[in-house]
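Participant: need coordinates for the below:
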Amino acid sequence: MQKLKREQIQYIEFLSADVNKAKDFYTKCFGWKFTDYSPNYTAFEGEYVDGGFTTGKPINGTILVILYSADLEATRDKVLAAGGKIVKDIFSFPGGRRFQFTDPDDYELAVWSE
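Facilitator: Prediction:
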């Protein structure tokens, strides 16, 4: 894990109806590596943030996690191929472009690029 900076996100924990399905989805889309700690909990390590998935009923709309991609179109294609649904297709905003999608647990996330 990198040295923590002041006021940065350190860890994100998702509720998932099916932890294995979540692992498969995020491995296919983003290449995340997982460590299972129990049948009901798995953790992932990222370059800038770590997190985990635990069994529970997902609640949509409480937070929008935004991921980065150097190739936005390729990432969108991987999200679709893995079973994600595009909520807002690629659009421009000050500073870059992004799209928003839902994962198999119906969480809405975004991916941005310069």
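
Participant: all contacts plus neighbour counts: C-alpha atoms, from now on.
Facilitator: Noted.

Participant: tell me where this protein has strands.
Facilitator: 11-16, 33-38, 41-45, 50-55, 65-68, 85-93, 96-102, 108-113 (DSSP state E).

Participant: for those, could you give me TSV that also reports mean neighbour count and distance to Asp77?
Facilitator: Shown next, in TSV, are the strands of the chain (neighbours: other C-alpha atoms under 10 Å; distance: least, C-alpha to C-alpha, whole Å):
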stretch	mean neighbour count	distance to Asp77
strand 11-16	17	23
strand 33-38	12	20
strand 41-45	19	22
strand 50-55	18	23
strand 65-68	13	15
strand 85-93	14	10
strand 96-102	18	11
strand 108-113	19	12
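
Participant: any chance of the ones you listed in TSV, plus distance to Lys23?
Facilitator: Shown next, in TSV, are the strands of the chain (distance: least, C-alpha to C-alpha, whole Å):
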stretch	distance to Lys23
strand 11-16	10
strand 33-38	7
strand 41-45	8
strand 50-55	8
strand 65-68	16
strand 85-93	17
strand 96-102	15
strand 108-113	15
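
Participant: one more to put side by side:
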Amino acid sequence: MANPLFHWELMVSDVPKAIDFYSKVFDWEFDQDTFPSYPLIKTGDTPGGALMAKPVSTLVCALNSYFHVQDVESTLTRAMVMGATVIAPKTPIPGVGFWAMFAGPDGIPVGLLQPD
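Facilitator: Here you go, the predicted model:
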């Protein structure tokens, strides 16, 4: 399958409060050591997601999904040609790759992740 769902994150306004909430509601555990400012969600044997503090005012608190792409820049350009709005430009994640986010025709955020 081309461009599979690669990662998901809950973008929140208060990370400690979200950890407390989701750990009690879903019995999730959080890895706060790998990326201290980006707690990874451990949901058992399946890949989990992460919690992210809302970094810019153009983003909303939401469940964000990221799709694995070969080239963030070209995918973002194709989305813009089709009428998408850039929410977050291509941004490096040290040791991981690059990410970006756009809003599709209905305003739904779509994340892109290009691994190293």
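
Participant: got a TM-score for the pair?
Facilitator: After superposition, the two chains reach a TM-score of 0.46 (TM-score structural alignment, normalised by the length of the first structure), with 61 aligned residues with a C-alpha RMSD of 2.4 Å.

Participant: what's the longest helix in the second structure?
Facilitator: Longest helix in the second structure, counting residues (DSSP state H): helix 15-26.

Participant: if you could redo that for the first structure, that was the one I meant.
Facilitator: Assignment by DSSP H gives helix 19-30 as the longest helix of the first structure.

Participant: which helices and strands does that one pack with?
Facilitator: strand 50-55, helix 72-81 (3 or more C-alpha pairs under 8 Å, 6 or more residues apart in numbering; DSSP states H and E).

Participant: pull out the buried positions in the longest one.
Facilitator: So that's helix 72-81 of the first structure. For helix 72-81 of the first structure, the buried set under the neighbour-count rule, 16 or more other C-alpha atoms under 10 Å, comprises 72, 75-76, 78-79.

Participant: now the angle between helix 19-30 and that helix, please.
Facilitator: On the basis of axes from the mean of the first three to the mean of the last three C-alpha atoms, to 10 degrees, helix 72-81 of the first structure is oriented at 150 degrees to helix 19-30.

Participant: rewinding a little: mind listing what's buried along the longest helix of the second structure?
Facilitator: In terms of neighbour count (16+ other C-alpha under 10 Å), helix 15-26 of the second structure has its buried residues at 15, 18-19.

Participant: any chance of these in a markdown table, plus distance to Glu73 of the second structure?
Facilitator: Below are these laid out as a markdown table (distance: C-alpha to C-alpha, whole Å):
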| residue | distance to Glu73 of the second structure |
| --- | --- |
| Val15 | 29 |
| Ala18 | 32 |
| Ile19 | 32 |
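
Participant: any idea which of these is closest to Ser74 of the second structure?
Facilitator: Minimum distance to Ser74 of the second structure across these is 32.1 Å, recorded for Val15 (C-alpha to C-alpha).

Participant: tell me the contacts of that closest one?
Facilitator: Under the criterion of C-alpha atoms under 8 Å, 6 or more residues apart in numbering, the neighbours of Val15 of the second structure are 51-53.

Participant: tell me the most packed of those residues, by neighbour count.
Facilitator: Tallying neighbours with other C-alpha atoms under 10 Å puts Leu51 at the head of these, with 24 neighbours.

Participant: where does the residue lying closest to it once chain neighbours are set aside land in three-state SS?
Facilitator: By the measure of C-alpha to C-alpha, 6 or more residues apart in numbering, the closest residue to Leu51 of the second structure outside its immediate chain neighbours is Leu10, 5.0 Å from it. Using DSSP: H, G, I helix; E, B strand; the rest coil, the structure places Leu10 of the second structure in strand.
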